[in-house]
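Enquirer: When you get a sec, could you give me coordinates for this:
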Amino acid sequence: MAKILLIAGDFVEDYEIMVPFQALQAMGHDVHAICPDKREGDSVKTAIHDFEGDQTYSEKPGHNFALNATFADTDPAAYDALVVPGGRAPEYLRLDERVLDIVRHFMTADKPVAAICHGAQLLAAAVSLEGRRVSAYPACAPEVRLAGANFVDLEVTQAVTCGKLVTAPAWPAHPEWLRQFHALLT
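Expert: All right, here's what the predicted structure looks like:
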């Protein structure tokens, strides 16, 4: 099974970190969750984003998510794949050059990468997405297009695979997003 790196930050979307972290482990994969300036055993705060009929998602406090690896000790070459959850974390994680280097490693090495919701912000900040089909939360469409990708406007329950990149608009896509990502890992 695969050794997977998951990049997190405070106010990562609750379901978008908890569900893949647990589901990928249940499938037999070894998943390490890291966050800049934090160590194994530290936690990040999460936010619950919900779709309640407003113009955008609502946000509520989520859980504390315990990290199981130390950011400073992470060697991306030791991992087979990368998961980038959404929420508010990607908007500031994309300002961290080491985070961008980690994302670049996976994208340029053509290793499987799964990004959901606002996770596309991190991809767009790290690499050109020229010629790729990429989905994300619709508010991220301008950034995805500016990075050169063909933004794929999907139903909230759908995902798209382009090469070794799997993307989806939000957590309701978990079954499809994780199924497509798992197919790349096996």
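
Enquirer: drop to CA atoms for contacts and neighbour counts, all remaining ones
Expert: Noted.

Enquirer: ok, which stretches of this protein are strands?
Expert: Secondary structure of the chain (DSSP state E): strands at 3-7, 12-13, 30-34, 43-50, 58-66, 81-84, 113-116, 133-134, 150-151, 160-162, 165-168.

Enquirer: could those strands be laid out in CSV, adding distance to residue 106 and mean neighbour count?
Expert: Formatted as CSV, these follow (distance: least, C-alpha to C-alpha, whole Å; neighbours: other C-alpha atoms under 10 Å):
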stretch, distance to residue 106, mean neighbour count
strand 3-7, 10, 23
strand 12-13, 20, 30
strand 30-34, 15, 22
strand 43-50, 23, 20
strand 58-66, 24, 15
strand 81-84, 7, 26
strand 113-116, 7, 28
strand 133-134, 16, 25
strand 150-151, 20, 18
strand 160-162, 14, 17
strand 165-168, 10, 28
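
Enquirer: of all those, which lies closest to residue 105?
Expert: Closest approach to residue 105 among those (C-alpha to C-alpha): strand 81-84, 9.8 Å.

Enquirer: circling back to that earlier point, can I get the strands of the chain in TSV with distance to residue 105?
Expert: Listed next are the strands of the chain as TSV, based on distance: least, C-alpha to C-alpha, whole Å:
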stretch	distance to residue 105
strand 3-7	12
strand 12-13	22
strand 30-34	16
strand 43-50	24
strand 58-66	25
strand 81-84	10
strand 113-116	11
strand 133-134	19
strand 150-151	22
strand 160-162	18
strand 165-168	13
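
Enquirer: Count the residues that sit near residue 72.
Expert: For residue 72, the neighbour count with other C-alpha atoms under 10 Å is 13.

Enquirer: Another for comparison:
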Amino acid sequence: MSAKKILMITGDFTEDYETMVPFQTLLAMGYEVDAVCPGKKAGDTVATCIHDFEGDQTYTEKRGHNFTLNATFAEVDVAAYDALLIPGGRAPEYLRLDAAVLAAVKHFMDENKPVAAICHGAQILTAAKVINGRTVSAYPACRPEVELAGATYADIAIDGAVTDGNLVTAPAWPAHPAWLSQFNAVLKGEAAGALAA
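Expert: As a prediction, the model looks like this:
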């Protein structure tokens, strides 16, 4: 049986940990992961940023690494992928304005394929209008958008995650162990409401 293929849609100033860690972890678990960005091709890079929690009223932001894309967004056939991953950071703010990004997200949600979003990744879910009636976690500053999109905001610890059927969401990178574990369970068809592999 071939490895499940995961599409990761990212962009400039994506959160460094929320891009690098899931990308590398899912590869290590044996999944195929294609990282893409609208307007860029395989071999191009996106700039990342590091969001940190240092006691201020909101996160701080610093320049991170360059992350190399390994696939070309314009060549992607979403039907060929088993799952979708949406990192946070600042990228979702502009990616949610891209009609092709929103169409891709709608495909995964309409087909009940596993979808994982973290932190500000919820901004793409809200813009795609795919979370009405769902329970969704996100960075707390995204709560109004989540609720305006008709979802219940999961007010959980920063290191927690929530699974609602095919959708796994978390508030920020401290949740990686819970978020990636729950996403892996959905990918394997072991989570409640998940489709069997």
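
Enquirer: How much space separates the residue nearest in space to the middle of structure 2 from residue 56 of structure 2?
Expert: The centroid of structure 2 falls nearest to residue 86 when counting by C-alpha atoms, centre = their mean (1.9 Å). Using C-alpha to C-alpha, to the nearest Å, we find residue 86 of structure 2 at a distance of 26 Å from residue 56 of structure 2.

Enquirer: ok, now residue 65 of structure 2?
Expert: 23 Å.

Enquirer: for residue 85 of structure 2, same thing?
Expert: 29 Å.

Enquirer: ditto for residue 75 of structure 2
Expert: The value you get for residue 75 of structure 2 to residue 56 of structure 2, if C-alpha to C-alpha is used, is 42 Å.

Enquirer: What about residue 53 of structure 2, how many residues nearby?
Expert: Residue 53 of structure 2 is flanked by 11 other residues according to other C-alpha under 10 Å.

Enquirer: looking at it, it is touching residue 61, isn't it?
Expert: No - contact between residue 53 of structure 2 and residue 61 fails when scored by C-alpha atoms under 8 Å: they sit 9.3 Å apart.

Enquirer: got a list of contacts for stretch 58-75 of structure 2?
Expert: For stretch 58-75 of structure 2, contacts defined as C-alpha atoms under 8 Å, 6 or more residues apart in numbering pick out 15-16, 20, 34-54.

Enquirer: Next: stretch 84-94 of structure 2.
Expert: 6-16, 18-19, 49-51, 105, 108, 113-124, 172.

Enquirer: Pull up the aligned stretch in structure 1 for that stretch.
Expert: Using TM-score structural alignment, the residues of structure 1 aligned to stretch 84-94 of structure 2 are 82-92.

Enquirer: quick one: that stretch to chain centroid distance?
Expert: Distance, stretch centre to chain centre, for stretch 82-92 of structure 1: 5 Å (C-alpha atoms, centre = their mean, to the nearest Å).

Enquirer: go on, stretch 138-151 of structure 1?
Expert: Its chain's C-alpha centre and that of stretch 138-151 of structure 1 lie 16 Å apart, by C-alpha atoms, centre = their mean.

Enquirer: Stretch 136-156 of structure 2 too?
Expert: Distance, centroid of stretch 136-156 of structure 2 to centroid of chain: 15 Å (C-alpha atoms, centre = their mean).

Enquirer: Repeat that for stretch 101-113 of structure 2.
Expert: Remark: stretch 101-113 of structure 2 is offset 12 Å from the chain centroid, using C-alpha atoms, centre = their mean.

Enquirer: Next, the buried residues of that stretch.
Expert: 101, 102, 104, 105, 106, 107, 108, 109, 112, 113 (16 or more other C-alpha atoms under 10 Å).

Enquirer: Now do the same for the fifth one: its match in structure 1.
Expert: Translated: residue 106 of structure 2. By TM-score structural alignment, residue 106 of structure 2 lines up with residue 104.

Enquirer: Ok, residue 145 of structure 2 next?
Expert: Match for residue 145 of structure 2 (TM-score structural alignment): residue 143.
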